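In: here you go, sequence then predicted model.
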Amino acid sequence: MPEITKSVKFDNIAREWRCKWSADNDKASLNAAQQALEDVLADLSSVEGVNSVQRVVCGGCLDFKVVTKLTAAGFGEWEKAKFAPEEEFLAKLKGIKGIQAVETQTYTLEEVKMNKKDIKKAQEKKEKEAPKAEEKPAEDPAKKLKKVLKEGGKRGVEIEGAADMGGLQFFCTSVDEPEGDVDLLKKCVEAMNAKSDPNEEERKGGSGHIGKMVFSAGAEQLAVLAYVPEEKQPELVCEEWLEKVLSTQPGHKILSKAKDYCTGTIATNADKGVFPLKIREGLILEANNFLRKKGLFPEDDGDDDDECVFGDDDFPS
């Protein structure tokens, strides 16, 4: 197979005849060029080795082109015959009023469209060779835990204050740092429940006497933890509370059960429109409504100042 470079090889050569036509007189020159082609088309199509004869007409740049494609061997023989009927055709074009820039050009012309089998191979190769997206380096576990505990400790003080002002026994909210990790969420809630040290410059925790349901959204799931302190367990079953809330969404799981702490998750499901951030606030409402039915949460009297549904926006960062 002839080649121009090692990667650019060819089996076919094309001879192009071209000119510019005029739109004057209702495109008379274009009609005349077409007639000139038809006059030589039988002879051109009969040339040994011809694979195709194509006509190109552009109404924008006013091109008229005839492209004759031959095998490399056939082209050599045609070249010896001076590309007949080229001379006849070009002479006719030059005699047409409105026709300009009559030219010829020779180039290789190859069909490079892939079949379905080759397309599949090329796509598989591309996928294998494609550079993998740079993964975000995992955060140092110790630093991550420190952030989780700090958020939990701070949120615990806020919950204690909000509960004292509103007379709340239970509190439903969300946290950010665990990012959907159930183990980190439990650490965060434990920090909320830790006893406050009055000698510390910045108080932390202090809300262990308040029952809670805490939500943490991640990319793959929404982590949920229910906490019921010992003195409130006769009034509320921790597992029952969590199950009621999670059961409102598909793809939920109960991961751990105890009288004080229960955990579960709801998996992200794009097909069903389940996204952790999207469903989180609705589940906080669901958790509060369950408490209301048991008489463990203040009834909504319609006064916005007494609103008791809490999410991230209810606490300053």
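Out: That came through fine.

In: going forward, measure contacts between C-alpha atoms and count neighbours the same way
Out: Noted.

In: residues contacting the closest residue to residue 224 other than its chain neighbours?
Out: Leaving out its chain neighbours, the residue that sits closest to residue 224 by C-alpha to C-alpha, 6 or more residues apart in numbering is residue 215, at 4.6 Å. For residue 215, the contact set (C-alpha atoms under 8 Å, 6 or more residues apart in numbering) comprises 173, 174, 175, 222, 223, 224, 225, 280.

In: kindly report the same for residue 70.
Out: Under the criterion of C-alpha under 8 Å, 6+ apart, the neighbours of residue 70 are 12, 13, 14, 49, 50, 51, 52.

In: give me the subset of those lying in strands.
Out: 12, 13, 14, 50, 51, 52 (DSSP state E).

In: can you redo these as CSV with distance to residue 104 and neighbour count?
Out: Output for those, formatted as CSV (distance: C-alpha to C-alpha, whole Å; neighbours: other C-alpha atoms under 10 Å):
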residue, distance to residue 104, neighbour count
12, 17, 22
13, 13, 22
14, 11, 23
50, 17, 20
51, 19, 15
52, 17, 12
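
In: of the contacts of residue 215, grab the buried ones for PyMOL.
Out: Selection of the buried residues among the contacts of residue 215 in PyMOL, burial being defined by 16 or more other C-alpha atoms under 10 Å:
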select buried, resi 173+174+175+222+223+224+225+280
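
In: which among the contacts of residue 215 gets closest to residue 69?
Out: Residue 69 lies nearest to residue 222 out of these, by C-alpha to C-alpha, at 63.6 Å.

In: measure the closest one to residue 180 for me?
Out: Distance, residue 222 to residue 180, using C-alpha to C-alpha, to the nearest Å: 5 Å.

In: do you have the helices of this protein handy? List them.
Out: For the chain, helices defined by DSSP state H occupy the ranges 24-45, 72-80, 86-94, 116-129, 141-166, 182-193, 238-246, 276-293.

In: and these as TSV, adding distance to residue 232?
Out: Shown next, in TSV, are these (distance: least, C-alpha to C-alpha, whole Å):
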stretch	distance to residue 232
helix 24-45	93
helix 72-80	92
helix 86-94	100
helix 116-129	57
helix 141-166	15
helix 182-193	14
helix 238-246	10
helix 276-293	12
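
In: for comparison:
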Amino acid sequence: MPEIVKGVKFENVAREWRLKWSEDNDKASLSAAQAALDDVLAELSSLEAVSSVQRVVCGGCHDFKVVTKLSAAAFGDWEKSSFEPEAEFLAKIKAIAGVSVVETQTYTLEEVKLNKKDAKKAMDKKAAEAEKAAEAADDKPKPPEDPAKKLKKVLKEGGKRGVEIEGAADMGGLQFFCTSVDEPEGDVDLLVHCVAAMNEKSDPTEEERKGGSGNVGKMVFSCGLGQLAVCAYVPDDKQGELDCAAWLEKVLSLYRYEMITKDKSVSSGIIPTDSEKNIFPLKIRESLILEANNYLRKLGLFPEDNGDSDDDMVFGDDDFPS
């Protein structure tokens, strides 16, 4: 198996075609890009040793990507043929009004997902190492970060995540979304500010869009050393379908918890770290996100998880938790 550096081995190579599409004319350029892909999809799918052809569409950054994956052994033969039908596809999309930044790229592409048993072992090890590192840290208190600077970071992250959620909701028809943020670091008040930034009305005159997801219900998680902070938000027009406080309390109740605020629009709470019971924010976060989504599914407010692996739509460049 080829190895780039020690530990970085690969068996597969992918060719990516990408472009930016426009919102103009009811996203006509996106429709045209899809039609161009449809014209060459049969040829791509028939390539020798092709293992997958994936399409990635981002409603926030307007990416349209086609990723064709082959074995490393077979990729060389495709490269010799100039990646047919690449030239045909690129010519078509370059002629589409509203399409820009047409590029190609070659890279290795490997499946690195762990099975459930190995993933649990790795997470347990990571949590134990984090606990050990915290205990070994210098007892001397570190000077706190300037509150104004910290809040600015929190609002920036919230604004950016709001755009991503808006794009995902527009493309996937989602009414509710569960995700996590880093900057609040388990601080409930900062997390509430972060969610508010996600919900701010987007200003189209600004150079960098932010917010815009106020119409999407959401539950947002933030990990700190001492606690996991969670904030739930339900828009006014969805409060007849979902009780904000009840949703949050159901999720938190999997562990020892404290509700900080209860409101029909925004509710918040925490789960304290408990090293004796092996409860650490990073370790429990994903199971709580799953619980939040399952609660929505029972109310018919979130798509059923039917295990369909044919869904090739990926929203956003960042990693959105489940």
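Out: Perfect, I can see it now. Not measured: the values here are computed from a predicted model.

In: send over the TM-score of the superposed chains.
Out: Remark: TM-score between the superposed chains equals 0.55 [TM-score structural alignment, normalised by the length of the first structure]; 184 aligned residues with a C-alpha RMSD of 2.3 Å.

In: hmm, back to that, closest one of the ones in strands among the contacts of residue 70 of the first structure to residue 67 of the first structure?
Out: Nearest to residue 67 of the first structure among those is residue 14, at 6.4 Å by C-alpha to C-alpha.

In: so how far is residue 75 of the first structure from that closest one?
Out: 8 Å.

In: contacts only, for the counterpart of residue 222 of the first structure in the second structure.
Out: Aligned by TM-score structural alignment, residue 222 of the first structure pairs with residue 228 of the second structure. By C-alpha under 8 Å, 6+ apart, the contact set of residue 228 of the second structure is 186, 221, 222, 270, 271, 272, 273, 280, 281, 285.

In: if we use 10 Å, what do you get?
Out: 185-188, 221-222, 252, 257, 269-273, 279-282, 284-285 (C-alpha atoms under 10 Å, 6 or more residues apart in numbering).

In: with distance to residue 210 of the first structure added, can I get the ones in strands among the contacts of residue 70 of the first structure in TSV?
Out: Shown next, in TSV, are these (distance: C-alpha to C-alpha, whole Å):
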residue	distance to residue 210 of the first structure
12	83
13	85
14	85
50	89
51	86
52	85
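
In: narrow the contacts of residue 215 of the first structure to those in strands?
Out: 173, 174, 222, 223, 224, 225.

In: show me which residues of stretch 183-202 of the second structure are buried.
Out: Neighbour counts over stretch 183-202 of the second structure (16+ other C-alpha under 10 Å) mark 183-188, 190-202 as buried.

In: next one: stretch 132-152 of the second structure
Out: residue 151.

In: also stretch 303-322 of the second structure?
Out: So for stretch 303-322 of the second structure, counting by 16+ other C-alpha under 10 Å, buried means 314, 315, 316, 320.

In: between those residues, which sits nearest residue 298 of the second structure?
Out: Once C-alpha to C-alpha is applied, the member of these that ends up nearest residue 298 of the second structure is residue 320, at 21.8 Å.

In: and the closest one, how far from residue 221 of the second structure?
Out: Separation of residue 320 of the second structure from residue 221 of the second structure (C-alpha to C-alpha): 12 Å.

In: just the helices of the first structure: most buried one?
Out: helix 182-193 (a mean of 23; mean count of other C-alpha atoms under 10 Å).

In: what span of the second structure is it aligned with?
Out: With TM-score structural alignment applied, helix 182-193 of the first structure matches the range 188-199 in the second structure.

In: starting at the chain centroid, how far to the matching stretch?
Out: 18 Å (C-alpha atoms, centre = their mean, to the nearest Å).

In: how much does it stray from the first structure?
Out: In the superposition against the first structure, stretch 188-199 of the second structure averages 0.2 Å from its aligned positions (mean C-alpha distance after the TM-score superposition for the first structure).

In: next one: residue 238 of the second structure from residue 292 of the second structure, what distance?
Out: From residue 238 of the second structure to residue 292 of the second structure the distance is 16 Å (C-alpha to C-alpha).

In: how many residues are close by residue 128 of the second structure?
Out: 15 (other C-alpha atoms under 10 Å).

In: and the helices of the first structure: which comes nearest residue 56 of the first structure?
Out: Using C-alpha to C-alpha as the measure, helix 24-45 is the one of the helices of the first structure that comes nearest residue 56 of the first structure, at 10.9 Å.

In: and the closest one, which stretch of the second structure?
Out: Going by TM-score structural alignment: helix 24-45 of the first structure matches no residues.

In: residue 68 of the first structure contacts residue 56, doesn't it?
Out: No - using C-alpha atoms under 10 Å as the test, residue 68 of the first structure is too far from residue 56 to be in contact (11.3 Å).

In: neighbour-wise, which of these two wins?
Out: residue 68 (22 against 10).

In: shared neighbours, residue 222 and residue 180 of the first structure?
Out: Common neighbours of residue 222 of the first structure and residue 180 (C-alpha under 10 Å, 6+ apart) are 215, 216, 265, 266, 267, 276.

In: residue 170 of the first structure: what's its closest spatial neighbour, skipping adjacent residues?
Out: Leaving aside its chain neighbours, residue 170 of the first structure sits nearest to residue 211 (4.3 Å; criterion: C-alpha to C-alpha, 6+ apart).

In: for the one you found, give its distance to residue 260 of the first structure.
Out: 9 Å.

In: which of the two has more residues huddled nearby?
Out: Using other C-alpha under 10 Å, the more surrounded residue of residue 211 of the first structure and residue 260 is residue 211, with 25 against 16.

In: what lines up with the more buried one in the second structure?
Out: Checking with TM-score structural alignment, residue 211 of the first structure has residue 217 as its match.

In: swap in residue 117 of the first structure?
Out: Checking with TM-score structural alignment, residue 117 of the first structure has no match.

In: from residue 304 of the first structure, how far out is residue 117 of the first structure?
Out: Residue 117 of the first structure sits 65 Å away from residue 304 of the first structure, going by C-alpha to C-alpha.
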